[in-house]
Structures are given as structure tokens and as C-alpha cells.
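could you look at this predicted model? Sequence included:
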Amino acid sequence: MDIRKLYINGEWVEADSDSYIDIENPATHEIFAQVPRGNEKDVDNAVKAARAAFETWQYTPLEERVELMKKVLAGLKSRRQELIQTITNELGSPLKVSAEVHTDPFLLETEHYIKVASEFEYEERRQTSVVRREPVGVVGGLTPWNFPLEQIEKKVVPALLAGNCVVLKPSQFTPLTAYILAEEIDKAGYPAGVFNLVTGRGGEVGDALAVHPDVDMISFTGSTDAGREVARKALVNIKKIALELGGKSAAILLKGGDWEQGIRAVLDTVMLNGGQTCNALTRLLVPEDSLAEAEEILIRQTKDYTFGPMDDPEITMGPLASRKQFDRVKKYIEVGIGEGARIVLGGVPEDDGTYNVAPTIFSDVKRDMRIAQEEIFGPVLVVLPYKDVDDAVSIANDSIYGLAGGVFGPEEEANEVARRMKTGTVYVNAGEWDVASPFGGYKQSGLGREGGREGYEEFLEVKTIYDR
């Protein structure tokens, strides 16, 4: 594996240009690697290879596709520690988080995709027809920096299992995990051109994929603004599009619930990955006459989230991913203060060069404040008081986003409220993530789903054959 090369048509090749992108370790600020700055010509070469490979790959027996992916999974499992360390190096994530949040769940999800592909009904008999599901074709995968393995796995694994060919453009900030996957795909013996890796900047490589006439589908994860632009370009020639975008998810505390457990669950999402998580429950809705009680629990529990050495198993907080991210979050905290929100904990971070932002909590937040409506993407929680349950649901749904949510309260009431929230995923009390279930959003949080059977179906087209 040579990270100064691209993987195109089954070979590690030089990029068209001689330019490279520096990869910074956010914890040390060390430039510890470089990857090629691919361009339109590299994309065209990769797409041509994928298009040629698709002519035969789409007809490869399912059993062969499954066996190849099993080899890839075995290779990734054998390199688990390398994956963990790589994610820590390129993302600034503590080793514990890199293992338990970024790596292990998505090795498990790969196993589940293999199961889904193996058991999927690709043809269904209707009254006078057969409804058949077939691979889409050449898939362009555009992935973000905040979950380097997960977002690649959610695109590449189901796409290949379904019989598609892939051109992957990982984030320019966290591309190294993709190289490990590419090497394992190469070792597994996939036919040349089935999988291709082109690194580079979004505005160059990503745009070239989006507008390329021989790319049949774009699967994109990132901000809503970037997703809107990618979709606009992709629709020039009417590609299939899957978008997993931003969020400003609400959690509702109901009277009579276990608030200790509920607030812990909320903080775990807000502080996870330095707050750089699209489905974090960053709006906490609390009965207005119980605000002080919730704030006491928040202050007490938030003290458990601390910074420290990346290899300390007790440490769960790391730096933000870049100077750009630090400046963004710092600005939003200043905006919140300017809007009149009350700081309960934390505050404007000191610009000491570490990219560290301490957990910050605002209270007495009004629903129309920017910090209540816009995605901050840092360890910042906003607390909004509500009058009654109807008011809570109204506030929760008052967002352009609809990615996730949470309700913590008496079981029956909490489930009723969850069903009224306009969002793609809702956690009720101690509910836990299920590898078999889909993930995705309502409204401007995206189009389509990832994970589970639904995430597999995104990479299949539907054909009706009338034969009776």
C-alpha cells in the first residue's frame, strides 16, 4: 500500500498531478502523511475502469460477491488495531473512542450487510409480473471526515455486495482508513475496476464524480449545504442520489422520567467525537418549572467528560478535527452569548492552539436563536424550556432538520411523543442502536437510508417484468 498513490483499475497508480494533501494529526498538529490531490482526469480514469468492470461484475453470482466481502472483513478484523490507531491519528479521537465508536460497530455492520445480501429476495412474484432488483451501476461514494470508517463502510460494502462498482472519494482530512480498506479489497481478489479510490478535494474530485455522465449514483454524507450542491450537480444528468446530511436533534425530558439516565444519554451523544456527530441530541427540551433540576444534573454529569492523553482508557474527549472546526464552534459560542442565552457550563474556548473545546451548555435558549436552529458540530448543548407536551413536540419539530431525537419519560407517554416527532430516528429511554435498522433523516437531513435492509436497497434499482 502506497498512500501517495491512487487505486484505479486494480492497481496502485500515480495521480495525474504531482500535488499532495497534507494530513494533520489534530492532537499533535503534526503533518504525518500526504495523499494525492486527485483531479478530473483521475476521476475519469477511475469511472472508465468501473464502467468496464460493471459489464461483467453485475452478473457475478451473489455467492462469489459474498465470499469476496467475507475476505475483506477478515482482513479488516486482522488489522483492527491498525484501524484504531489510524483513526486516532487522522481524527484526533482517543483510542477508546476509536475502538468502541469508530471501528467495532462497523465491523459488526459489515457482517450484517453480508447477511442481508445473502438473504435478500431479489425477485418477487406479483399477480402478472416479477418485480426484480438489480445493481444501479457505477456508484460515486463521497464520505466525510468525522466517521472515517463508518461512512466508507456504509457505502462501499452494500454497493459491492449488490453488484455495483464503486469510485470512492474519502474526506481529504481523514483519508487513510480508506487506504486500509482498498488494500484489503485488493488482497481479496476483486476484479480490476470494481473498486477504485481517488483522494482529493471535494470541489475537485467530488464535483467531477457528481457531474460525470458514466456515474449512475452518488451516495454522499456531509453538511446540508454541501449535499444540496452535490445533488444539484448530480441531477444535471439525473443520477440516483442518497444523501445523509446535517442535524439539530432534540431530546425531550418528560416529567416522571428517569432524568439521570436521560441526561446521561443526551450528554453521551453531545460529547461523543468532540460533538462532531450529525445525530447528536444537541437540543434538550425541559419543563420550564424544572429547569433548575435539569441544570444541576447537567453540571454534575458533564464533569465526567474530560481531556487527556489519547491512549488513556478513561479519556473520551479529544480535540476538534481542525483549526477550521475550532474556529467554527468558538464563533457559535460567541453567537449564543450575543443572543442572550445563559451559559451554565463552559464558555468561549481559549485559543491555545490545542483545538480543545470544553463541554459547553446554554440554558434559557429560545427556539428562534441561531444556536437552537443551526448545526454547531461541537460539544455544545442548548437547553430550551417548554410549557407542556404539545409545546415540547412543537419545539422539537421546529427545525429544518429531522435526523434523530430522544424522549425520556414514562414508557407509554414517551413512545407516544416519539411517534409525533418528525425525525428519522428516535431513542426512547434506554433504547439502543440496532445494526439491523436503517438510519437517515426527514426534511433537510437527507434522502434515503443507510444501514439495515433499507440501506442495502438504496444500491438496487427496481425493474418490473410482465410475463403473464
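Arrived safely.

hey, let's count contacts and neighbours off CA atoms from now on
Fine.

for the stretch 301-450 of the chain, what spans make up the strands?
Remark: strands assigned in the stretch 301-450 of the chain by DSSP state E, counting those that start in this stretch are 342-345, 360-363, 380-386, 401-402, 405-408, 427-428, 442-443, 446-447.

residue 261 is nearest to which of these?
Closest approach to residue 261 among the strands of the stretch 301-450 of the chain is made by strand 405-408 (8.3 Å; C-alpha to C-alpha).

go ahead and name everything in contact with the closest one.
Residues outside strand 405-408 that contact it (C-alpha atoms under 8 Å, 6 or more residues apart in numbering) are 249-254, 257-259, 262, 266, 279, 281, 414-415, 417-418, 421, 423, 425-429.

give me the buried entries from the residues you listed.
Buried members of those, counted by 16 or more other C-alpha atoms under 10 Å: 249-254, 257, 259, 262, 266, 279, 281, 414-415, 417-418, 421, 423, 425-429.

now stretch 314-323: buried residues?
314-322.

just give me the closest of those residues to residue 352.
Closest approach between these and residue 352, by C-alpha to C-alpha: residue 319, at 11.7 Å.

how many neighbours does the closest residue to residue 75 other than its chain neighbours have?
Using C-alpha to C-alpha, 6 or more residues apart in numbering and skipping residues adjacent in sequence, the residue nearest residue 75 is residue 184, 5.9 Å away. The burial count assigned to residue 184 is 21, neighbours taken as other C-alpha atoms under 10 Å.

any chance of TSV for the buried residues of stretch 314-323, columns distance to residue 198?
Shown next, in TSV, are these (distance: C-alpha to C-alpha, whole Å):
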residue	distance to residue 198
314	37
315	34
316	32
317	31
318	29
319	27
320	25
321	22
322	22
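
ok, those vs residue 114, which is closest?
Using C-alpha to C-alpha, the buried residues of stretch 314-323 come closest to residue 114 at residue 316, 31.0 Å.

dump the residue contacts of the closest one.
Neighbours of residue 316 in contact, by C-alpha under 8 Å, 6+ apart: 94, 96-97, 272-273, 305-307.

in a markdown table: the strands of the stretch 301-450 of the chain, plus distance to residue 465.
Output for those, formatted as a markdown table (distance: least, C-alpha to C-alpha, whole Å):
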| stretch | distance to residue 465 |
| --- | --- |
| strand 342-345 | 61 |
| strand 360-363 | 57 |
| strand 380-386 | 52 |
| strand 401-402 | 36 |
| strand 405-408 | 40 |
| strand 427-428 | 40 |
| strand 442-443 | 32 |
| strand 446-447 | 27 |
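
out of those strands, which one sits most buried?
The highest mean neighbour count among these, using mean count of other C-alpha atoms under 10 Å, belongs to strand 405-408: a mean of 30.

which stretches of the stretch 1-150 of the chain form helices?
40-57, 62-78, 80-91, 95-97, 104-119, 148-161 (DSSP state H, counting those that start in this stretch).

what's the closest of those helices to residue 301?
Closest to residue 301 of the helices of the stretch 1-150 of the chain is helix 95-97 (C-alpha to C-alpha; 18.7 Å).

then this one, side by side with the first:
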Amino acid sequence: MTETQQSGSLAGQALATWQMVIGDARRDASSGEWIDVVDPGLGQPFARVPQAAEADVDDAVAEARTSFDDLRWRGWSADRRSQVLWRIADLVDRHSAELADLETRNQGMPLSFASAHVLPSVARTFRYYAGAVERIEGRAVDLAGPGTRRFHAYTRREPIGVAGIIVPWNGPLLSLSWKLAPALAAGCSTVVKPAEETPLTALRLAELCLEAGLPPGVLNVVTGVGSRAGAAIAAHPDIDKVSFTGSTEVGRSILQAAQGNMKKLTLELGGKSPVLVFEDADLSAAIPGAATAIFSNAGQICTAGSRLLVHESVIEEVVSGLAVAADAIRLGYRTDESAQIGPLISQRQRQRVDGYVAQGLRDGAEVVTGGAAPEGAGFFYPPTVVTGVHPSMSLVREEIFGPIVAVMPFADEAEAVALANDTPYGLAGSVWTEDIDRAHRVAGLIRAGRVGVNVHASPDVAMPTGGFKQSGWGRELGPDGLEPYLETKSILVAVDA
């Protein structure tokens, strides 16, 4: 592993103060409490945001409910709403350097990655759903009633109401766009709660949405810890739908809280995605592909390929090549142009990742490379390759959310599929083979919401993503991503014979 590169210091600097966006106002928390926002590359706070309580969530929901009931957004024509979404995308492009800088300082990803990949994807998501607004359509049916009675029947697609959007810390701005753009396209009003670790780009995006012409009250952003602000959103009787991305454990608590008013839910939860490398795979593509699958964003990706299943005839070559690839990855602070991955989000997360490796060693696993945090500032952790594991280990069964890959051999296709599906999760996976029949067959047998063939692909806005089993409910992105924010109403009109 190359040496961690960092620069800059926040010592002695005053913390930048941000406020929540509720209606057309910028607000502190009603309690007067604040949360420090930490730069994970330096391990020091650089900003602070309000610590919202239930009363603040009540105010935000009241603004959203009023904006929904008075038709200030959903009552607009499809063309007019589409134009606002398109302007939001244009403003994201115009402010991309500012947003990328803010995202990397807050989340830790390299600036080059945010600029080249995250911000263009955010803008594209808003443009995709700007186009979808005018494709929200019902259908008409002529029905025959008793005797000579006839009916003209038709359906309407209407916004579900007020949507609560709870966003994770691993890709805060991109994840927010996946939820907010379709919610607005459907005509919903929203209350957004970003992760307490990464709230800043959500607040800035809210300002840009207002600048683009989104009516006040349609988008409200409250900040604070999930156990207070997030829990209040999940349980609020005036919120009709919640979209959440995060851990399966928290997803269960949201499910319980939502029972009060039977609110609809979209949940993207944990993952332990398999990468299957067969004996006929092109290893010159499969090895760097497996490295990208697990080490991108320091492994802090829901769909990360954290279980590498390799045919026994090529496992030595794959492990050796993967170790070389891991050692070549450069950790660095966000502005280091040579940095390929940044730090983990917090000291707590780094301790959690390190604890899994330590437990794996106690269980008999072997670390091929990595496995120890470097010295110095920031919450960095090296790409780590672990062998000698078995399916019952916590390294293999539990989501780590760090740059740790567990490698296991398989003897044949049946064993590969069995190992791939031996998990409570089902978010993603990939199959690496030159046999096209096997590729389609195995991809069809893996129980996951998205499977790549000779690629462990990042999702595109045009294709749905979501989980099987305990990886969640519902889908985001593509046409499917609009559906959770819509209701279908049937209307029957009696027509004289």
C-alpha cells in the first residue's frame, strides 16, 4: 500500500454554521442544539448543523403538507414541473465544482471522483425524471353495466402525498437525487433528512432547488441524528411514504414506526454481494473488476463485491493479482490528484472495520494484504484481501462497509451459485466468464436485484436497482423508481345508453 497523503489543517478555524431549510426560511433547531460535521480526511470538525428534534420535524412536515394540499406544486402542469427539474439539473452543473468540493470535504471521497462521476450522475438523474413527468399517464376503459347502462372509466396517476426521504452517508448527494428527483416528478412534497455525518450537500441542493423555481415548502431539509429526526419522520402521521437507504437493522425500525398510519416504504438495505470468477474468465479483466467492485469509495457502497468466489483452478492467480491491485491503490486526502480512494467516514466506522478483520483472524482467516490502519490524521483504512474464510464467519455473513474482500474457492457451478446465495442479503452480484450460456444461466440463478456479467456495474439512472431478501423493498431509478411515489385512482362515469 502506498503512503497515505494528506494536507491541510482545520485547527483554529471557526466552524461554518449551516441552517435547516423549512418552507422559505433558514432555521436553527428549536432546542438550540448543534452537531459538528467532521472532515474524515483530517479527523477534525469544519462545520456545524442544527440538531433537529421532533418539534422541528413537525414544522417541516406541516410545511410539506400545506404545500401539497394547496396544489402549489402538484397542481402545476407536467410541462411546468418538468422545466423546474431541468433547471435544477442545470444549476447542479453550474455549481458542480462547489458541490463536489463540499461533498468530498464532508464525505471523504477524492475530489476527482466526485467531479467526474458523482456530479454528472446527479444532474443526469434530475434530467431523466424531468422527462418522466410528462409520461405519467392513466388509461381509459369503456365498461358495460347492468342492462343498457354504460360507463366511461379511466385511471389517474396521482402523487402519493408527503414523502419522507432519509439519506445515507456513503454517497449523500447521489443517493438524495435518486429519491428526490422522482418524488418531485410525481408531484410529491418532501421532508429530507440527510445522514448526520454528511448533511451539507443536501442543504445546498435545497437552496439550488428554490433558485430553480421549486415552490417553498415542497422541499424541506432537517438535520440531526437518526434516532431523533429520522425516527420522527418514520413515525409521523402526516407523512405518507418514506424512502430510506441504510442498514437492515435501521430498516426494521422504520418498518415498525411506519405501522401507525400504514405509510408506504421503499427500503434499500444491507448487502453482501458476491463476485463469481469462473475458470474460463478473462482474468486481465476479472481481477481489476473485482478490485473495483470492493475497493471503490473505500468499500462504502451498498453493492460492494465483498465476497469473491473463485474457481479453485485459478484462485491462486486471482488472489495474487488482487493483492497486487490492492497494494497499488493510493489512499489520499480529497484534493490529492493521485488519490484513488479516501478515508472511511468516521473513527467509529474504522474501528468497526478493524474489528471484523481482528475477528476473522481469531476465526482462522489469513490477511494477504492490508488489515491495519495507517498512522496519521484521518480515518483511512487500506484495501484488504482475506483468505481462509468459510461461510459461517462474520467476515462473510455480515455487511462490513469497508475495503475488505473475503475470498473463497468453489469446485463447480452448482457450488458457486450455492455460495453466492448463502446470505440473507440480495442486492447485487457479478459473474465473470467467457461462456455466454453460463453467464445467462448463473445470472438468472443468483438471488439479487442486479447482476453484472463481466462487470460489477454501478447503476445507471435508466435501470432499476434494489434488493431481494433482507436487502430491501421496492426499486429506485428507471421507470420503476417513479412508481413508489404514485397512487392509482380509478374513476367511473355513468354514460346514458
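That came in fine, so what should we check first? Please read these numbers as outputs of a predicted model, since none were measured by experiment.

got a TM-score for the pair?
In this superposition the chains share a TM-score of 0.96, using TM-score structural alignment, normalised by the length of structure 1; 466 aligned residues with a C-alpha RMSD of 1.6 Å.

in structure 2, what residue corresponds to the residue nearest to residue 75 of structure 1?
In structure 2, the residue paired with residue 184 of structure 1 is residue 208, using TM-score structural alignment.

re earlier: residue 195 of structure 1: which of the strands of the stretch 301-450 of structure 1 is closest?
strand 446-447 (24.1 Å).

what range does the closest one cover in structure 2?
Residues 472-473 of structure 2 are where strand 446-447 of structure 1 aligns, taking TM-score structural alignment as the criterion.

likewise for stretch 100-112 of structure 1?
Counting by TM-score structural alignment, stretch 100-112 of structure 1 falls onto residues 116-128 of structure 2.

need the residues that contact that stretch.
85-86, 88-90, 92-93, 96, 99-100, 173-174, 177-178, 181, 461-462.

for the strands of the stretch 301-450 of structure 1, which one sits closest to residue 9 of structure 1?
Among these, strand 446-447 comes nearest to residue 9 of structure 1, with 30.1 Å by C-alpha to C-alpha.

sorry, back to before: go through the buried residues of stretch 314-323 of structure 1 and name the one nearest residue 374 of structure 1.
The closest of these, once distances to residue 374 of structure 1 are taken by C-alpha to C-alpha, is residue 320, at 18.1 Å.

which one is the counterpart of that closest one in structure 2 nearest to, not counting chain neighbours?
Counting by TM-score structural alignment, residue 320 of structure 1 lines up with residue 344 in structure 2. Of all residues not flanking residue 344 of structure 2 in the chain, residue 379 sits nearest, at 5.4 Å (C-alpha to C-alpha, 6+ apart).

list the contacts for that neighbour?
40-43, 343-347, 350.

go on, residue 27 of structure 2?
Counting by C-alpha under 8 Å, 6+ apart, the residues that residue 27 of structure 2 touches are 19-21.

what's the neighbour count on the spatially closest residue to residue 481 of structure 2 that is not a sequence neighbour?
Excluding the flanking residues, the one nearest residue 481 of structure 2 by C-alpha to C-alpha, 6+ apart is residue 475, at 5.6 Å. Using other C-alpha under 10 Å, the number of residues around residue 475 of structure 2 comes to 21.

from residue 57 of structure 2, how far off is residue 475 of structure 2?
Taking C-alpha to C-alpha, to the nearest Å as the measure, residue 475 of structure 2 falls 26 Å from residue 57 of structure 2.

kindly report the same for residue 347 of structure 2.
Remark: distance between residue 347 of structure 2 and residue 57 of structure 2 (C-alpha to C-alpha) = 29 Å.

same check, this time on residue 414 of structure 2
Applying C-alpha to C-alpha to residue 414 of structure 2 and residue 57 of structure 2 gives a distance of 51 Å.

so what's residue 328 of structure 1 up against?
residue 376.

re the thing from before, which of the helices of the stretch 1-150 of structure 1 sits most buried?
It is helix 148-161: most buried of the helices of the stretch 1-150 of structure 1 by mean count of other C-alpha under 10 Å, with a mean of 24.

in structure 2, what stretch matches the helix or strand that that one is followed by?
As assigned by DSSP states H and E, the chain's next helix or strand after helix 148-161 of structure 1 is strand 165-169. Alignment of strand 165-169 of structure 1 against structure 2: residues 189-193, by TM-score structural alignment.

how far apart are the matching stretch and its match in structure 1?
Following the fit onto structure 1, the mean deviation recorded for stretch 189-193 of structure 2 is 0.4 Å by mean C-alpha distance after the TM-score superposition for structure 1.

buried residues in that stretch?
Buried-residue list, stretch 189-193 of structure 2, by 16+ other C-alpha under 10 Å: 189-193.

quick check: residue 242 of structure 1 is in a helix.
No. Under DSSP: H, G, I helix; E, B strand; the rest coil, residue 242 of structure 1 sits outside any helix and is assigned strand.

tell me the counterpart of it in structure 2.
Applying TM-score structural alignment, one finds that residue 242 of structure 1 aligns to residue 266 in structure 2.

surely that match touches residue 251?
No. Because the distance of 9.6 Å does not satisfy C-alpha atoms under 8 Å, residue 266 of structure 2 is recorded as not touching residue 251.

who touches both of these two?
With C-alpha under 8 Å, 6+ apart, residue 266 of structure 2 and residue 251 have common neighbours residue 244.

thinking again about what came up before, show me what the helix or strand harbouring the residue nearest to residue 75 of structure 1 packs onto, helices and strands only.
Assigned by DSSP H and E, residue 184 of structure 1 belongs to helix 176-188. Where contact means 3 or more C-alpha pairs under 8 Å, 6 or more residues apart in numbering; DSSP states H and E, helix 176-188 of structure 1 is packed against helix 62-78, helix 80-91, helix 148-161, strand 195-197.

please repeat the previous calculation with a cut-off of 7 Å.
helix 62-78, helix 80-91 (3 or more C-alpha pairs under 7 Å, 6 or more residues apart in numbering; DSSP states H and E).

can you list the buried residues in it?
176-186, 188.

so that helix versus helix 80-91, what angle?
Helix 176-188 of structure 1 runs at 150 degrees relative to helix 80-91, counting by axes from the mean of the first three to the mean of the last three C-alpha atoms, to 10 degrees.

give me the mean deviation of helix 176-188 of structure 1 from structure 2.
Comparing helix 176-188 of structure 1 with its match in structure 2 after superposition yields a mean distance of 1.0 Å (mean C-alpha distance after the TM-score superposition for structure 1).
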